[in-house]
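In: Turn this into a structure:
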Amino acid sequence: MAVENFPALKVVANGSTFDVLVEMAQSAAKAQPHKNSSFTRLAIHSAGVYTSGQLGSVVRYCPSLFEIIIEVKVGFTDTDLFCLTSLKNLQILKLVFHQQSNNGREITFDKGLVPVLKVIGSSLKVLYLSYFQFVDIWTIVKFCPNLMALAFENQCQSLSVLSEKEVIELRNEKGRVYFKDLKVLRCGYNLSNDILFDLLSSPLLESVDIDFCDALTDDLLQNVMANGFLKNLKLLRIESCRLVTKQGLDELAIKENIFKKLSIYFCEKVTGDNVFEWQKIACDQNWELNIDFKSFGNEHININV
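Out: Now for the predicted structure:
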């Protein structure tokens, strides 16, 4: 009723919205003249069975989409994604798991998403790729230079659609900032030191979330900060980063800047004593700082200074 009776409607937050839009799109396609929806944001949590082609019909019916969140489930294909290239206003794209997903085998990064990024990547501001177990960061750097937020899991250069020469040029381009507008970053796992350094060198970073990453070391953090980066960082969350210690985190935790929250989970070289030391310094300096700490021994410390 809402979709039918409110022509200026832009957002409906409901788990069945996509299924309703599929029906509306099919009816609109038969009508003369064709009618379009004014929807700008769409979360695809398909309640029913997804049939290949449904996304395309909805995209044609909603040409003004600004944000799309897709819970990828059985039935989605690489071909389905290509319809996104017609969305000239799309700035936010999130691909996440649906409980009915077939272990990440519905769509692929290189054959499904990359052809989309080639066309509309430069207009994207937010790209969350938790659906894919592996992505290629160099492809994202090449086609999505204007990102403000990026989240991905593992790096795998074999998925790159770039030539070896293009990747080498990207790696060796001195003075280049890969994401000059990036404010939010979530990454980790098998990142190399040079890739993590380049990502953390995005000058506007405000929030960083790093998981299971041996590339995160004291030397790397100190090197990043010595080069003048992480000055805008407000939030840092690290989990299971086994090589970083208090020494590497000191400058962030006790430097008089805009840093607000430090979350450390299961990082074996950081201790509760370190947390209390940071707390004392923050109290003495009258800084606003929240520290959330969990260790393998079920120790949980949450401190607001």
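
In: Going by C-alpha atoms from here, please, whenever you check contacts or count neighbours.
Out: Will do.

In: just the strands in this structure please.
Out: Ranges of strands in the chain, per DSSP state E, are 41-44, 67-72, 92-97, 126-128, 134-135, 149-151, 154-155, 184-188, 207-211, 235-239, 261-265, 290-294, 300-304.

In: closest one to residue 58 among these?
Out: Evaluated with C-alpha to C-alpha, the strands of the chain place strand 41-44 nearest to residue 58, the distance being 9.8 Å.

In: for the closest one, packing partners?
Out: In terms of contacts (3 or more C-alpha pairs under 8 Å, 6 or more residues apart in numbering; DSSP states H and E), strand 41-44 is packed against helix 17-30, strand 67-72.

In: circling back to that earlier point, could you dump the strands of the chain to a markdown table with distance to residue 255 and mean neighbour count?
Out: Shown next, in a markdown table, are these (distance: least, C-alpha to C-alpha, whole Å; neighbours: other C-alpha atoms under 10 Å):
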| stretch | distance to residue 255 | mean neighbour count |
| --- | --- | --- |
| strand 41-44 | 40 | 20 |
| strand 67-72 | 37 | 20 |
| strand 92-97 | 34 | 18 |
| strand 126-128 | 30 | 20 |
| strand 134-135 | 34 | 22 |
| strand 149-151 | 25 | 20 |
| strand 154-155 | 31 | 19 |
| strand 184-188 | 21 | 22 |
| strand 207-211 | 17 | 20 |
| strand 235-239 | 14 | 20 |
| strand 261-265 | 13 | 20 |
| strand 290-294 | 14 | 20 |
| strand 300-304 | 17 | 13 |
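
In: Would you do the same for the sequence below? I want to compare the two.
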Amino acid sequence: MEKLENSEGIRVCINENLTDDELRAILSKLKTDKDKEGFGLVCKRWLHLQSTERKKLCARAGPLMLKKMAARFTHLIELDLSQSSSRSFFPGVTDSDLAVVAHGFDCLQILKLQNCVTDAGMVALGNGLSYLQSLDISHCRKVTDKGLEAIAKGCNLRSLNLAGCKFITDKLLQSLAENCSSLEELGLQGCNKITDMGLAILVNGCRQIKSLDVSKCNNVGNAGVSSVSKACSSYLLTFRLLDCYKIGDDSIFSLAQSCKNLETLVIGGCRDISDESLKSLVLACNHSLKYLRMDWCLNVSDTSLSCVLSQCRSLEALDIGCCEEITDMAFRNIGSEGFESRLKFLRVSNCPKITVSGIGVLLEACKSLEYLDVRSCPNVTKVSCYQAGLQFPDCCKVNFTGSLSELDAVVDIFL
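Out: Modelled structure (predicted):
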């Protein structure tokens, strides 16, 4: 290593004069990953320090490589071993891999394992990772209650994503209630064996839940939502109920009565929800509600939508796609309460009664609009907007064409 001159003109070697703590202080000042990697290329000592200070790692590795990583990255907090369902690698993450993770990465707090692993691996993690706070095993279709009960008992979970884990039942929710009182986020999308009874048991022990996703859970209805809203009233910020066809007005009235701080609500596909309950929710959460997805709510009309647009001061994103009764009248009172609309994302796709006139009113009030979806709106086309002289904000992307089944990854904030 090159020697530098000190203030007295004497040439000194950095490695002979700087302690490990001083080098770590230098490393902490580097902002980018590229700079930190460059730090580790100076010499073996600096590489060792850079490795031991690394907190996050995304990898594809078998047991041998994982052991080497565990020896090198001794203070790792976050590890991502998940694989894409479309580009999976064989054999993927195995139970023996997870045994290495459980014994080698003992400081781990965040672990992502989407599309892989089984119960045996979950048991190993539960027995070895006592500091684990966040676990994402979405779409791990072989995992059952048995493996996850070991996680609930052995880890200090605050966040758990089980989306697509079709074998999960109310039995696991009971185990979470008994062992994970600090649980704040739970994703149960597509877990069809979950019932209202399970949710009631869950929130009896887990009363600090901030985010709950029970989308596409066909056995969840008004009773389950009511249990959650009452037990978690002070904490609940995000509730996703996409395509829960048993959800109706009773659920929304319950949320309105108990959850005054709700920021995100997804009720797309809940076709029994009507104007009256939605208006009650808006009046209760008008200062907090930021994201509202209510596509395919066929009983919703201009009355409730006008209330949403005129009352929700913090609203940033709204999806009313396929609400066929919505007309231009829904936009007439937007911003009428004397506040400037913060709306950035709006989907009105497949709303046949909305015209260019309504979009014009919208543009006048929503100066912050960044994305507007008007696909399959026969009265709102690129040509008709041009002929009407509509001026869209420079930063606004307008989606006039394309299939309604196509997801826009850039703005699909609801899923």
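
In: Nearest to residue 58 of structure 1 among the helices and strands packed on strand 41-44 of structure 1 would be which one?
Out: When these are compared by C-alpha to C-alpha, helix 17-30 sits nearest residue 58 of structure 1, at 5.7 Å.

In: can you tell me how far residue 322 of structure 2 sits from residue 275 of structure 2?
Out: 16 Å (C-alpha to C-alpha, to the nearest Å).

In: between those two, who's got more neighbours?
Out: Taking other C-alpha atoms under 10 Å, residue 322 of structure 2 and residue 275 do not tie; residue 322 has more neighbours (23 against 18).

In: Aligned to the more buried one, what sits in structure 1?
Out: Under the alignment defined by TM-score structural alignment, residue 322 of structure 2 corresponds to residue 212 in structure 1.

In: For that match, give its distance to residue 56 of structure 1.
Out: Residue 212 of structure 1 is 37 Å from residue 56 of structure 1, by C-alpha to C-alpha.

In: And residue 16 of structure 1, by the same measure?
Out: Distance from residue 16 of structure 1 to residue 56 of structure 1, by C-alpha to C-alpha: 17 Å.

In: Sort out which residues of stretch 252-262 of structure 1 are buried, please.
Out: 252-254, 258-262 (16 or more other C-alpha atoms under 10 Å).

In: Same list, those residues, but as TSV with distance to residue 141 of structure 1 please.
Out: Formatted as TSV, those follow (distance: C-alpha to C-alpha, whole Å):
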residue	distance to residue 141 of structure 1
252	27
253	30
254	32
258	28
259	27
260	29
261	28
262	28
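
In: Quick one: mark the members of the residues you listed that sit in helices.
Out: Counted as lying in helices by DSSP state H, out of those, are 252-254.

In: Just give the number of residues close to residue 184 of structure 2.
Out: Neighbour count of residue 184 of structure 2, defined by other C-alpha under 10 Å: 20.

In: Return the residue of structure 1 aligned against it.
Out: Matched to structure 1 by TM-score structural alignment, residue 184 of structure 2 sits across from residue 66.

In: Test my guess that that match contacts residue 84.
Out: No: Residue 66 of structure 1 lies out of contact with residue 84 (C-alpha atoms under 8 Å); the separation is 11.0 Å.

In: For residue 11 of structure 2, grab the count of nearby residues.
Out: When neighbours are counted by other C-alpha under 10 Å, residue 11 of structure 2 comes out with 12.

In: Over to residue 120 of structure 1?
Out: Residue 120 of structure 1 sits with 20 neighbouring residues when counted by other C-alpha under 10 Å.

In: List the contacts of it.
Out: Neighbouring residues of residue 120 of structure 1 by C-alpha atoms under 8 Å, 6 or more residues apart in numbering: 85, 87-88, 90.

In: Now that we have the residues you listed, which of them are buried?
Out: 85, 87, 90.

In: ok, back up a step: most tightly surrounded among the helices and strands packed on strand 41-44 of structure 1?
Out: Across those, averaging neighbours per residue (mean count of other C-alpha atoms under 10 Å) puts strand 67-72 on top, at a mean of 20.

In: any idea how far the residue most central in space within structure 1 is from residue 107 of structure 1?
Out: Residue closest to the average C-alpha location in structure 1 (C-alpha atoms, centre = their mean): residue 151, at 2.2 Å. From residue 151 of structure 1 across to residue 107 of structure 1, the span is 18 Å (C-alpha to C-alpha).

In: Equivalent analysis for residue 44 of structure 1, please.
Out: Distance from residue 44 of structure 1 to residue 107 of structure 1, by C-alpha to C-alpha: 15 Å.

In: before we move on, what about residue 241 of structure 1?
Out: 30 Å.

In: tell me, stretch 242-251 of structure 1 lands on which residues of structure 2?
Out: So stretch 242-251 of structure 1 sits over residues 352-361 in structure 2, by TM-score structural alignment.

In: hmm, who's touching that stretch?
Out: 324-329, 331-332, 376-380, 384-385, 388, 390.

In: related to what we said a few turns ago, if I read this right, the match of residue 322 of structure 2 contacts residue 237, doesn't it?
Out: No: the criterion here is C-alpha under 8 Å, and residue 212 of structure 1 misses it with residue 237 at 11.5 Å.

In: which residues in the stretch 1-150 of structure 2 form strands?
Out: Here the stretch 1-150 of structure 2 has its strands, by DSSP state E, counting those that start in this stretch, at 3-5, 11-13, 56-58, 78-80, 110-112, 134-136.

In: With distance to residue 281 of structure 2 as extra columns, can I get these in CSV?
Out: Below are the strands of the stretch 1-150 of structure 2 laid out as CSV (distance: least, C-alpha to C-alpha, whole Å):
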stretch, distance to residue 281 of structure 2
strand 3-5, 68
strand 11-13, 67
strand 56-58, 40
strand 78-80, 38
strand 110-112, 35
strand 134-136, 31
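
In: Residue 262 of structure 2 is nearest to which of these?
Out: Of the strands of the stretch 1-150 of structure 2, nearest to residue 262 of structure 2 by C-alpha to C-alpha is strand 134-136, at 22.5 Å.

In: Over which residues of structure 1 does the closest one lie when aligned?
Out: With TM-score structural alignment as the criterion, strand 134-136 of structure 2 aligns to 11-13.

In: Tally up the residues packed near the residue lying closest to residue 366 of structure 2 once chain neighbours are set aside, please.
Out: Closest residue in space to residue 366 of structure 2, ignoring its immediate chain neighbours: residue 341 at 5.5 Å, by C-alpha to C-alpha, 6 or more residues apart in numbering. Number of residues near residue 341 of structure 2 (other C-alpha under 10 Å) recorded here: 24.
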